[in-house]
Every structure is written in structure tokens, then in C-alpha cells.
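Engineer: Sequence first, predicted coordinates after that:
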Amino acid sequence: METPEYTPIPERAAQAMAGFIPSEESIDKKVAQFAHISPRDEDKEGDTEVIDGVTFTHHFVDAPGDYDVIRWHYVEAGVGEAIVFLHGIPDSWYQWHPQMVAFASSYRCIAVDLKGYGQSEKSAGDYRHEGAAEELYTMLQQIGVTKFNIVGHDRGSVQADFIAANHPESVLRYGRGEQHLYHFNPVLAPQEALFRDAPWTGAMEDPKRFAVWVYTWITNRPISDEVMARVIQEYAYPGIVRAVPRYFNSSTFRQEWLTRRRRLLKAWTCPVVIMQGYGSKTQPREFYEKAREYIPNAKDVAVHFMPGGHFWTLECPDETTEAIRHLLTM
């Protein structure tokens, strides 16, 4: 089988990559801003909270997986056709709260804590993204979500890629963001080794510092201290810093890229919207401009570039909402 070559990095993107990792001193200052943030109590089944006038309900469910059961945490708002939101690293369901607020009046919005994150299962098991995606799909079937739109960001898009490919009968539309698609170059993924080796290097040992570091590294627009504080709390539940690196020891970015090129992209048949940060430092926009060519069997393909960096769901929530709104009309 022919192995594709890495795509050369555009000169513009290479210049953006140069020296863009923040200094330890700058991170120290930002972490100090959140020194007062304490851990958040875990939720219970049926707990509610109100965000921007919308009621969010916390749910926990045990579903088959890993030859046993997996405890899932998800948050729900609204009624109607389902939208399933999947977050990235170092995030949780909360990453999507602005979009859930926007769509709850017309849609059943379900944001899941991926296995290993937030308040979902963190024990040992299958942390291959395809395996975890199949377990997540099983959970959605169990709670009655049999047909749904799916929207992913970063690592959430990796699992959504498999769900859209393996279960086209269930996926109505796919909004995919901030993840390598057809093009890839490992120079753009320096974080892979850091995350893979985190259990030994202690890179994630302080979840507050890790969350602040990642957000400082690849955001282009400011995020409020209030929102950042909740991001930190959601990444600080016990067990996350041990569970999340399992993903990076179960596969590689190269393997993910090859699987997309060889199998997944041609298996997507629903309408697809590719969402990327216009100024994303690790995801050059040039790699996505011709996305229609890379997803040949999708009913339709559109590309939306967000004005923020990597974390555009929180950097530019209104523009993110509009991109998803476009998806829902396709």
C-alpha cells in the first residue's frame, strides 16, 4: 500500500510556528491569576445549572464497554433533533456551552465528557480512538440518541471521524474542527510527544498549569478569566492526568492521518462542515481550502475559517455558532 508523503508546511505557517511556545515566566504569571481557583465538587445525576438563562442538566449513565461497563457523564440542554458535541484537550463538555445556549431553543444539545476526561470513566481500558468512539456510540444508542448531528473539536474530532465513518446511518451532519484532515506534517504536532510522555515527565501533573499553558500557547483571542477558571476546574477532576495520556500511547498522529487517508474520508456520506481557526498555529488554513476534494462521497462539504486561534469555540463563540447553524441547514 502506497504511503502518502507529508505535506510541506506553507511559509506563512512556518513563520507563525517559530518561537510561538510561551515562556515559563509568562505561564507563571498567568497561573498566578488563578491561584484562588479551587476544585469543583463532582455533579450528581440530575443536577442542574443555569448558564446565560439556559438550564443545563448533568447526567450519568453506565453503558457497555471494555467487556464491562463505562460510566459516562454528559450535559444536556433543550429538546428536538440531537446535536452531539465532542470536546478536545484539555477540555470537557463545557467547551461547547456557548453553542448549547444558542441552540437549546430548537435542538437537543448533548455535550459528552470523553472517556478519561471530566467526570466520565477514567479506569484502564481501550483508549484507541476508534475503540473509545464505538463505546461512545453505544452509550448514545442506550440513551435513545439514534440519529444525530455531531460536532467535534480537536481530539473530539478524532472520535467523531470514526463515528461518522462507521455509522453513516446515524449521523445526519458532521461539523469537524481543528484536527488534521488530508494533509499532515509532524513538525506541526510538537505536543504529541509531550502528551504521550506526560505520566513520566509530569507535564500534566498540575492540571491548572497544564490548562493555562495549552490555552496560552494556541489562542489568538482572549478568553475571560471566568471561563478559563471553569476550564481549569473541569480538567482537574481526579484521574484525568493519568487517563488522558493513554490515548497518546494507544495511537499516533501519523496513524490517525493514515487511517483518514486510507479509510475514513471516503466513508463520510453526510454533509460536512470543516471548521478551522484562521490563525490556528498548528493547523494551517491552507491545508483545508480544498476540503471538498478530500471528502469525495459526502453529500456536501463547506469550509468555515474562524477568526480565532485553536480554541475558537470560546475565542469567537458567535462565529462558531453561525458555522454550526450553516451545517444544520445542509
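Structural biologist: Thanks, I have it.
Engineer: use CA for all of it now, contacts and neighbours both
Structural biologist: Noted.
Engineer: Can you get me the start-to-end distance on stretch 247-263?
Structural biologist: 20 Å (C-alpha to C-alpha, to the nearest Å).
Engineer: ok now that stretch, how far from the chain's centre?
Structural biologist: 16 Å (C-alpha atoms, centre = their mean, to the nearest Å).
Engineer: got the residue ranges for the strands in the stretch 51-200 of the chain?
Structural biologist: For the stretch 51-200 of the chain, applying DSSP state E, counting those that start in this stretch gives strands covering 54-65, 68-77, 81-86, 107-112, 148-153, 171-177.
Engineer: Give the other helices and strands that the fifth one contacts.
Structural biologist: Using 3 or more C-alpha pairs under 8 Å, 6 or more residues apart in numbering; DSSP states H and E, the elements in contact with strand 148-153 are strand 81-86, helix 155-166, strand 171-177.
Engineer: got the angle between the shortest one and helix 155-166?
Structural biologist: By that I understand strand 81-86. With axes from the mean of the first three to the mean of the last three C-alpha atoms, to 10 degrees defining the directions, strand 81-86 sits at 130 degrees from helix 155-166.
Engineer: In terms of secondary structure, what does strand 81-86 contact?
Structural biologist: strand 107-112, strand 148-153, helix 155-166.
Engineer: In addition, the following structure is provided for comparison:
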Amino acid sequence: MPPPFLTSKRMQTLPTESLGAYADEELIKHLPGFTNHYITVNGVQLHYAEGGSGPALICLPGWPQTWYSYHPIATQLAQRYRVILVDLRGMGSSDKPLVGYDKKTMAQDIYELTRHLGLEKVSLLGHDIGGMVASSFAFNYPEATEKLILADGAHPSEGMMQMPLLPAPGSFTEKMNGQYPYPWWMAFNQVKKLPEQLLAGRFEYLLDYLFGYVMLDERKMSAFDRALYATVYNQPGSIRASNAWYQAFDQDIADAKMYGRLTMPVLGIGSYVSYQYLQMSLPYMAEQVQVIGILDSGHYLFEEKPDRVLEAVYDFLR
């Protein structure tokens, strides 16, 4: 079982000296040509890894992963682009403050990071929660957004309010049903304090269930990756911070009502669990939309079908 961690009183950051093989300085060795960096922007310290050269591509991960979720595709992307893999506010080695988990504030974190890096215009690739933050970045900083790629995640909308409390009869089995998806953790993660008490020190049980439920081939999520994510999410501060991404949906939905449609090119990459959702939602969100389905993959597309993801990204950004 991954070791428990103490948390700092101010920001509850991970003590990297206790992470062993899962510390940023060890993980970066798996990505030749990439380097770790830490910068304070918008009042929080963010960790990011950077590699490659060319047009800038900001990569934002989702729950319950970290910057390392891009490792199946990062080195290949870095052959064509300046790739920046970011631990979002509340994730991995980035700070975990008590506030600021609405996607507009998290997008401001990323915008100020791009300013620090001297990047006037960037493309963004976001997965899951990272797609929500990438969407907010495009809405709030269109002049800084070249193109937007959303992999199984887009900006929160009022449609979330229609999610069922109970699954459709016969649809809740070992694998998520693509026609009647039942993401029960959307509700579970709304609960404050109880998830930390239930999951701290035993987060691997949730991870194993989740990967089995939303992946078609869960063998593609390696034992090392599972142990890594269990380790970094195993402490109460990390659980509290990552759940706060979900608890901010009300504010995100209110913010969405203030946005117009995006005018830059937008690509949606949907697994079998999200393809229909992206097809329906993205045309309301943007004027120039392309949606492709990788229907022989579950939610964790980078692990299950990295070559297909790379092909879609290359074609879109070319």
C-alpha cells in the first residue's frame, strides 16, 4: 500500500521526498527530453513538465490522474510541438488551496503560466477535467487560443443537471454503458469530508474499480500507473482538492451562460462513453467543430489507443 503523507497547513502539497519512484524527478526519466518546472502564478504554485520545440501545445489532465497521464503520447508530440504537461490546481505536485476550483479560475492559472512562458498563442489538449479547464481557457482568452482539442471532456453545462440519480434499468454493469452512461462519481464527489475519510490510504480500490468500469481494456492501465495515481491521491488533501473540481460545477454552469460560441477550430475526441455527448454538446459551444469517435476505446484514450489519438491530434493541428 502506498505510504500516507503529511500535508502542509497552507496549501497541502505533496512532500516529494516521500514519493520515491512516483516523484516528479523520477517520473521525468520516463520521458526523454522533458524537464520539470515549478512556478507560482495566480497565487498558486503549479508543476509542469516541458519538452520538444515548435508551436506550443498545453496538455491538461483529468481525474484521477496527473501530468504523467500524457506519457503514452508526450514524447511523440514533442517531436512536432513544444509540449507543456501541467498539474492543475489541486493535482499532483501543484498546490491544493481551499478555494479556486471553478474552471474560470483554473483557466486563469494556465493563462498566467503561458504569459510567464512568453507564449502569446497556444493550442490546448484537455482530457476529462482538463478538457473543462481548456474549454474555459478558450472562452476567457480567445485571443490566446489557436486551437482547442477536447478528449472526453468539455465545459460543464446545464445538461449535467439531467444526469440520473439512478441508472437506467439493466444499464449498470461491469462496464459503463455507452448509450446510458452512469457516472455515479459525479454525485459522490459532491460530498464534502466523507470521501476523504473513506478513501484516504485506500484510493487504489476506487481506481481499480474506475479503470475497470470505464476502460474497454483495463490492462492498458499499467500496475505502475495505478500505483502512481493511488499514491498521489491517497491523502485527504488531494481527495478534498480533486473533489472540489466537481463541487464547483454550479459556478461553472453559471459562467457558461455568460459565454458566446467559440470561433477558433475545436476538435472533440470521444471514446465510446463520451462520443455521443461531444457530438451533441460541442456544436452549441463552438462554430468550427469536428468530432471523431474512437469507439473501440474507453475513457482513458491515451492509454488504450495512443496511436489513434496522435493521428487525430496531428491531423487537426497540421
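Structural biologist: Nice, thanks for sending it over. Keep in mind that this is a model prediction, so the values were computed, not measured.
Engineer: picking up where we left off before, packed most tightly, which of the strands of the stretch 51-200 of the first structure would that be?
Structural biologist: Sort the strands of the stretch 51-200 of the first structure by mean neighbour count, taking mean count of other C-alpha atoms under 10 Å, and strand 171-177 sits at the top with a mean of 26.
Engineer: For that strand, enumerate the helices and strands it packs against.
Structural biologist: Looks like strand 171-177 of the first structure contacts strand 148-153, helix 155-166, strand 272-277, helix 317-329 (3+ C-alpha pairs under 8 Å, 6+ apart).
Engineer: on average, how far is it from the matching bit in the second structure?
Structural biologist: Strand 171-177 of the first structure differs from its equivalent in the second structure by a mean of 0.8 Å after superposition (mean C-alpha distance after the TM-score superposition for the first structure).
Engineer: Ok, which of the helices and strands packed on strand 171-177 of the first structure comes nearest Pro90 of the first structure?
Structural biologist: helix 155-166 (9.4 Å; C-alpha to C-alpha).
Engineer: Is it possible to get TSV of the helices and strands packed on strand 81-86 of the first structure that adds distance to Ala82 of the first structure?
Structural biologist: Output for those, formatted as TSV (distance: least, C-alpha to C-alpha, whole Å):
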stretch	distance to Ala82 of the first structure
strand 107-112	5
strand 148-153	5
helix 155-166	15
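Engineer: closest one to Phe253 of the first structure among the ones you listed?
Structural biologist: helix 155-166 (9.9 Å).
Engineer: The biggest helix by length in the second structure corresponds to what range in the first structure?
Structural biologist: Counting residues, the longest helix found in the second structure (DSSP state H) is helix 103-116. Aligned by TM-score structural alignment, helix 103-116 of the second structure corresponds to residues 129-142 of the first structure.
Engineer: same check, this time on stretch 133-143 of the second structure
Structural biologist: The aligned range for stretch 133-143 of the second structure is 159-169, by TM-score structural alignment.
Engineer: And the contacts of that stretch?
Structural biologist: Residues outside stretch 159-169 of the first structure that contact it (C-alpha atoms under 8 Å, 6 or more residues apart in numbering) are 86, 129-130, 132-134, 137, 147, 150-152, 171, 174, 176, 264-265, 267-270.
Engineer: Measure how far it is from the centre of its chain, please.
Structural biologist: 15 Å.
Engineer: do stretch 94-110 of the first structure as well
Structural biologist: 15 Å.
Engineer: outside of it, which residues touch it?
Structural biologist: Under C-alpha under 8 Å, 6+ apart, the answer for stretch 94-110 of the first structure is 51-52, 54, 74-85, 87, 111, 230-231, 234, 313-314, 317, 320-321.
Engineer: Also stretch 234-245 of the second structure?
Structural biologist: 2, 4-7, 12-13, 63-64, 90-92, 96-98, 101-103, 129, 189-190, 192-193, 195-197, 199-204, 232-233.
Engineer: Give the PyMOL command for selecting the buried subset of the residues you listed.
Structural biologist: To isolate the buried ones among the contacts of stretch 234-245 of the second structure in PyMOL, judged by 16 or more other C-alpha atoms under 10 Å, type:
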select buried, resi 2+4+5+7+12+13+63+64+90+91+92+96+97+101+102+103+129+189+190+195+196+199+200+201+202+203+204+232+233
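Engineer: can you tell me which of the contacts of stretch 234-245 of the second structure are in helices?
Structural biologist: Lys103, Ile129, Pro195, Glu196, Gln197, Leu199, Phe203, Glu204, Val232, Tyr233.
Engineer: would TSV of these with distance to Leu117 of the second structure be doable?
Structural biologist: Shown next, in TSV, are those (distance: C-alpha to C-alpha, whole Å):
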residue	distance to Leu117 of the second structure
Lys103	21
Ile129	23
Pro195	36
Glu196	35
Gln197	39
Leu199	37
Phe203	35
Glu204	35
Val232	27
Tyr233	28
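Engineer: can I get the strands of the stretch 51-200 of the first structure in JSON lines with distance to Ala189 of the first structure?
Structural biologist: Shown next, in JSON lines, are the strands of the stretch 51-200 of the first structure (distance: least, C-alpha to C-alpha, whole Å):
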{"stretch": "strand 54-65", "distance to Ala189 of the first structure": "30"}
{"stretch": "strand 68-77", "distance to Ala189 of the first structure": "29"}
{"stretch": "strand 81-86", "distance to Ala189 of the first structure": "21"}
{"stretch": "strand 107-112", "distance to Ala189 of the first structure": "25"}
{"stretch": "strand 148-153", "distance to Ala189 of the first structure": "16"}
{"stretch": "strand 171-177", "distance to Ala189 of the first structure": "16"}
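Engineer: just so I know, which of these lies nearest Met17 of the first structure?
Structural biologist: Of all those, strand 171-177 comes closest under C-alpha to C-alpha, at 19.6 Å.
Engineer: and the closest one, how far from the chain's centre?
Structural biologist: On C-alpha atoms, centre = their mean, the centre of strand 171-177 of the first structure falls 13 Å from the chain's centre.
Engineer: again with stretch 206-215 of the first structure
Structural biologist: Taking mean C-alpha positions (C-alpha atoms, centre = their mean), stretch 206-215 of the first structure and its chain are 16 Å apart.
Engineer: List the buried residues for that stretch?
Structural biologist: Pro207, Lys208, Arg209, Phe210, Ala211, Val212, Trp213, Val214, Tyr215.
Engineer: any idea how far the residue mapped onto the third one from the second structure is from Pro2 of the second structure?
Structural biologist: Which is Arg209 of the first structure. Using TM-score structural alignment as the criterion, the counterpart of Arg209 of the first structure in the second structure is Tyr205. Distance of Tyr205 of the second structure to Pro2 of the second structure, given as C-alpha to C-alpha: 12 Å.
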